[in-house]
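Engineer: I would like to see how this sequence folds:
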Amino acid sequence: MKKIWSSLKPYLRWAILGGTLFFLLKAFINHWREVAAIQIDAAGWINLAIALAITLLAHIWAGLVWGKILQSFQQPVKLSWVLLVYLKTNIAKYLPGNVWHFYGRIRAVIDVGGSLSAATISVLLEPILMAAAALLISLTGTQLNLVETHGNILTWGLQILSLVVVLLSVHPRFLNPILRLLNRLKGQTGGNQVFQIKHYPLVPLLGELTFLGLRGTGFLVTFAALTTVNYNQILLLFTTFSLAWVLGLIIPTPGGLG
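Structural biologist: Model (predicted):
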């Protein structure tokens, strides 16, 4: 099986790259007229350049957060290596299914001697913590009446319930029994060391909040390049972007709905 995987691995990388380019080209063909109709002045181009820099910084920060998660799991990785892997595999996010970038990161960690369990948990923690961060931001906006709910208490309650479920799902008391069960299903003996999470990932959660802050700022600057944004709209747009980000993590469309 390993021999077959080794022979297919180079072709799989090219297939993923080809698939990514295909869907980007398809999106360009379908929407190039709409893009061409947009009129952007000199100030708008400056805003777009700033937004691009902020977005790139956000992805670099997210890569460092993932690296810190791996290092907290005692994995033999350096932050510089993790950052390159994160940015390269991020391209695969634009393929349908929204899972290929996770697969690439898990394979990369295993190839340098990392644990399958630790690699898998690290790539699962990242989007879960991102969702928690986005829900925190959207809930804050809702509580400050930045998003008009028209008295819909059910919507507010569902957001709180979702946040509680997400925050509890990454607690060691919930994850460690699942890890032990998975190891038993794989047929590992009790003498083998089972990967366990030792503490709640609070620092990575704060890191993902920072990522969402940078990502949302990039969105706002991009929005400002296309239309006028009033001061009282900023927090509303930021909250709406956070909600869209959560949907983008859940719905398996290329690039995410966000």
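
Engineer: Every contact and neighbour count from this point should use C-alpha atoms.
Structural biologist: Fine.

Engineer: Helix or strand next in line after the longest helix belonging to the chain, which one?
Structural biologist: Counting by DSSP state H, the longest helix found in the chain is helix 2-37. Per DSSP states H and E, the first helix or strand lying C-terminal to helix 2-37 is helix 42-72.

Engineer: which strands and helices sit next to that next one?
Structural biologist: Under the contact definition 3 or more C-alpha pairs under 8 Å, 6 or more residues apart in numbering; DSSP states H and E, helix 42-72 sits against helix 79-89, helix 116-143, helix 202-226.

Engineer: One more, so I can put them side by side:
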Amino acid sequence: MQAVRSRFKASLRWLILGLVLFFLIKTLKDHWQEVVAIRIDAAGYACLAIALGMTLLAHIFAGWVWSWILQTLNHSVPGAWSIKVYLQTNIAKYLPGNIWHFYGRISAATKRGIPTEIAIVSVLLEPLLMAIAALLLALIGVQQILSAYGWLAQLIPIVGLGLGLAIVHPRFLNPLIGYLAKLKQKAVGASQPMTLPMKRYPIKPLLGEIGFLGLRSLGFILTFLAIAPLPASQFAIVIAAFGLAWLTGFVIPGLPGGIGVFEAVMVALLSSGSAPLEQDFSTGELLSVVALYRFVNTLAELAGAGLVTLDDRR
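Structural biologist: All right, here's what the predicted structure looks like:
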């Protein structure tokens, strides 16, 4: 059964990847002339430079929020240390398997003396809080976007948000931590009572993850402004679409960094007739925006890892 499940997961991963690539390649093929006709002026390049800085700041902030998560689990660490480890390991998410950034953080935390079970829960709690934050951003304007797909589609984000808020409650997480601790004690042949570490709901880390995705969405808007004018009154809808697209790319299994999924969902949500925008944007413009934003985000992650490496050498 284990072998069957592994083959099924691998097949599902390749099927999703194939469908996403087919959609993007076909869309790009149909609108290639629109894409190559787009030009970026000096103001546009300035917007891209600010978007790069904003996105790098978002990743630095996410590293700081990880220290808040560990603090919630009664293990305080310096913010500078968590930022450094986060930026060093974040680029590893693009490796096959999409788990190596988590492994790097767990390894770094255990070397610092943090119990393995706490380190594991911290890296599990982080994506859960990010997913909840993305749903909260999506609820800003997602009801307007999903209204074209029926009432059931509008209900899904609300139900998902409720489940996410329940999962990160101490009543759920403390038994999980206790179970992991028992497994560790059994492996090493020890038996000692463990004080359940999570005393309160992780409000501060959740607000931090909302801030992280808020900065990321501002980076996306700045990238959008480099390609086409976007009225300020439409920022809320674009942020909501960003949250939904980011979450979709985040939860799809096996696709490193959500590559392809985020872009496909964003184009689908903001295409003419899908989103209640005051003005219609061509598919070529949207393709250029999502492609540029992927480049900006990847460059920001590389810059973060590079800055930490330079600091180590210094």
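
Engineer: Any idea what the TM-score is?
Structural biologist: TM-score of the superposed chains, computed with TM-score structural alignment, normalised by the length of the first structure, equals 0.79; 223 aligned residues with a C-alpha RMSD of 2.1 Å.

Engineer: any idea what Gly164 of the second structure aligns with in the first structure?
Structural biologist: Here Gly164 of the second structure is matched to Val166 in the first structure, going by TM-score structural alignment.

Engineer: returning to what we had before: now for the helices and strands packed on helix 42-72 of the first structure, which one comes closest to Thr253 of the first structure?
Structural biologist: Minimum separation from Thr253 of the first structure across those (C-alpha to C-alpha) falls at helix 116-143, 15.0 Å.

Engineer: Who are the packing partners of the closest one?
Structural biologist: Counting contacts by 3+ C-alpha pairs under 8 Å, 6+ apart, helix 116-143 of the first structure packs against helix 42-72, helix 100-111, helix 153-169, helix 202-226, helix 234-250.

Engineer: average offset between the longest one and the second structure?
Structural biologist: Here helix 42-72 of the first structure, set against the second structure after superposition, deviates by a mean of 0.9 Å using mean C-alpha distance after the TM-score superposition for the first structure.

Engineer: Can you give me the buried ones in that helix?
Structural biologist: Residues of helix 42-72 of the first structure classed as buried: 44, 47-49, 51-52, 54-71 (neighbour count, 16 or more other C-alpha atoms under 10 Å).

Engineer: cool, and the second one?
Structural biologist: By 16+ other C-alpha under 10 Å, the buried positions in helix 100-111 of the first structure come out as Trp100, His101, Phe102, Gly104, Arg105, Ile106, Ala108, Val109, Ile110.

Engineer: What is the longest helix of the first structure packed up against?
Structural biologist: So helix 2-37 of the first structure, by 3+ C-alpha pairs under 8 Å, 6+ apart, packs with no helix or strand.

Engineer: Apart from its chain neighbours, what residue comes closest to Ile197 of the first structure?
Structural biologist: By the measure of C-alpha to C-alpha, 6 or more residues apart in numbering, the closest residue to Ile197 of the first structure outside its immediate chain neighbours is Pro172, 5.6 Å from it.

Engineer: hang on, the earlier thing: any idea which of the buried residues of helix 100-111 of the first structure is closest to Leu220 of the first structure?
Structural biologist: Using C-alpha to C-alpha, those come closest to Leu220 of the first structure at His101, 25.9 Å.

Engineer: And that closest one, how far from Gly207 of the first structure?
Structural biologist: Applying C-alpha to C-alpha, to the nearest Å, the value for His101 of the first structure to Gly207 of the first structure is 20 Å.

Engineer: Check Ile121 of the first structure too.
Structural biologist: Going from Ile121 of the first structure to Gly207 of the first structure by C-alpha to C-alpha gives 17 Å.

Engineer: Equivalent analysis for Lys93 of the first structure, please.
Structural biologist: Distance from Lys93 of the first structure to Gly207 of the first structure, by C-alpha to C-alpha: 20 Å.

Engineer: got it, and Phe22 of the first structure?
Structural biologist: Here Phe22 of the first structure is placed at a distance of 33 Å from Gly207 of the first structure (C-alpha to C-alpha).

Engineer: Please say which of the two ends up with more neighbours.
Structural biologist: Neighbour comparison, Phe22 of the first structure and Gly207: the larger count goes to Gly207, with 21 against 14 (by other C-alpha atoms under 10 Å).

Engineer: Can you tell me, leaving aside adjacent residues, what's nearest to that one?
Structural biologist: Per C-alpha to C-alpha, 6+ apart, closest to Gly207 of the first structure is Val65, 6.1 Å.

Engineer: Leu206 is in contact with the one you found, correct?
Structural biologist: No - the pair Val65 of the first structure and Leu206 does not pass the contact test of C-alpha atoms under 8 Å, sitting 9.5 Å apart.

Engineer: Could you check stretch 287-296 of the second structure and say which residues are buried?
Structural biologist: Under the neighbour-count criterion of 16+ other C-alpha under 10 Å, stretch 287-296 of the second structure has Leu287, Ser288, Val289, Val290, Leu292, Tyr293, Arg294, Val296 buried.
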